[in-house]
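> structural data only, the sequence is not supplied:
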């Protein structure tokens, strides 16, 4: 059984890149569970994870690929919540998104990605964004 934590924000091209990577990773394997996590930074209207388009699209594609998908939502520090859910669900891998950076900024990952990489013993898959096709 393979368990993957897919941490998505609301950037659709980024979610497509991450979903592509997870589809490649699971490659039709049976017994795969993908936990899709969305961390709300500010949610005064009480939106749910099912209202995030990037999450809905990823869920649909991964279920079509044969994965069991569980949606998770929380608020707080994205890196801390990603790490907490990775531990709680005992995932085998964490998939996070990367951001375009300036030439100088390319030497470092974004703060969330960097914190996740440095503060876990689990493999972390970092995906760059794709252009809409």
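Ah, there it is. In this text the structure is predicted, and so the values were computed from the model without any measurement. Numbers count the residues shown, from 1 in each chain.
> CA only for contacts and neighbour counts going forward, please
OK.
> just to be sure, residue 20 is in a strand?
No: according to DSSP: H, G, I helix; E, B strand; the rest coil, residue 20 belongs to no strand; its state is helix.
> what number of residues lie near it?
16 (other C-alpha atoms under 10 Å).
> skipping its backbone neighbours, what lies nearest residue 49 in space?
Nearest residue to residue 49, sequence neighbours excluded (C-alpha to C-alpha, 6 or more residues apart in numbering): residue 73, at 5.7 Å.
> who touches the host helix or strand of that neighbour?
Taking DSSP states H and E as the criterion, residue 73 maps to strand 68-75. With C-alpha atoms under 8 Å, 6 or more residues apart in numbering as the test, strand 68-75 has contacts from 31-43, 48-50, 59, 62-63, 81.
> can you give me the buried ones in that strand?
By neighbour count on 16 or more other C-alpha atoms under 10 Å, the buried set for strand 68-75 is 68-69, 71-74.
> second one coming, line it up with the first:
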């Protein structure tokens, strides 16, 4: 069994796309375990990660595929929290979602994605959102 840590922000489409890509990784659903992590940078209402629509959507996609899913939450810097969880849980793979950028922004990944890629010390998969035909 291998363990995947998926960083989930508020974008529902990006979360669902990443979850589908994880479900489609080689091996059966019983060979994968996924921890979804949502990092709150500002949470005045005291919400939990299970109340975030994108987290629920990713969980639903993975459970429908028969993948074992757990949910984690943290506060602070998203990249640091994702990297810390991946290290603590000795994850085999970290998955983060990419996003479209302006022409100037295309030279760099988003700051969270870039930080995770550069500092993970383990494989990182970057997923995108499919463009509409």
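Looks like it arrived, so ask away. What you see is a predicted model; the values in this text were computed from it and never measured.
> ok, and what's touching stretch 114-127 of the second structure?
Residues contacting stretch 114-127 of the second structure (C-alpha under 8 Å, 6+ apart): 14, 17-18, 21, 79-80, 82-83, 86, 91-98, 108, 113.
> please repeat the previous calculation with a cut-off of 10 Å.
The contact list for stretch 114-127 of the second structure, computed with C-alpha atoms under 10 Å, 6 or more residues apart in numbering, reads 4-7, 14-15, 17-22, 78-84, 86-87, 90-99, 108-111, 113.
> where exactly do the strands run in the first structure?
Along the first structure, counting by DSSP state E, strands occupy 2-7, 32-40, 68-75, 93-97, 124-127.
> any chance of these in JSON lines with distance to residue 54 of the first structure as columns?
Below are the strands of the first structure laid out as JSON lines (distance: least, C-alpha to C-alpha, whole Å):
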{"stretch": "strand 2-7", "distance to residue 54 of the first structure": "11"}
{"stretch": "strand 32-40", "distance to residue 54 of the first structure": "10"}
{"stretch": "strand 68-75", "distance to residue 54 of the first structure": "12"}
{"stretch": "strand 93-97", "distance to residue 54 of the first structure": "12"}
{"stretch": "strand 124-127", "distance to residue 54 of the first structure": "15"}
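> what subset of the contacts of strand 68-75 of the first structure is buried?
32-40, 49, 59, 62, 81.
> mind listing the helices for the first structure?
Assigned by DSSP state H, the first structure shows helices spanning 12-26, 53-64, 78-88, 111-118.
> most neighbours per residue, which of these?
Mean neighbour count (mean count of other C-alpha atoms under 10 Å) peaks for helix 12-26 among those, with a mean of 20.
> compared with the second structure, how much does that one deviate?
Its matched residues in the second structure lie on average 1.4 Å from helix 12-26 of the first structure after superposition (mean C-alpha distance after the TM-score superposition for the first structure).
> what angle do strand 32-40 and that helix make with each other?
160 degrees (axes from the mean of the first three to the mean of the last three C-alpha atoms, to 10 degrees).
> angle of helix 12-26 of the first structure against strand 2-7?
Relative orientation of helix 12-26 of the first structure versus strand 2-7 (the same axes, to 10 degrees): 170 degrees.
> and helix 12-26 of the first structure, what does it pack against?
Using 3 or more C-alpha pairs under 10 Å, 6 or more residues apart in numbering; DSSP states H and E, the elements in contact with helix 12-26 of the first structure are strand 2-7, strand 32-40, helix 53-64, strand 93-97, strand 124-127.
> with distance to residue 118 of the first structure added, can I get these in TSV?
Output for those, formatted as TSV (distance: least, C-alpha to C-alpha, whole Å):
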stretch	distance to residue 118 of the first structure
strand 2-7	16
strand 32-40	19
helix 53-64	25
strand 93-97	12
strand 124-127	10
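> excluding residues flanking it in the chain, which one is nearest residue 12 of the first structure?
Nearest non-adjacent residue to residue 12 of the first structure (C-alpha to C-alpha, 6+ apart): residue 54, at 5.1 Å.
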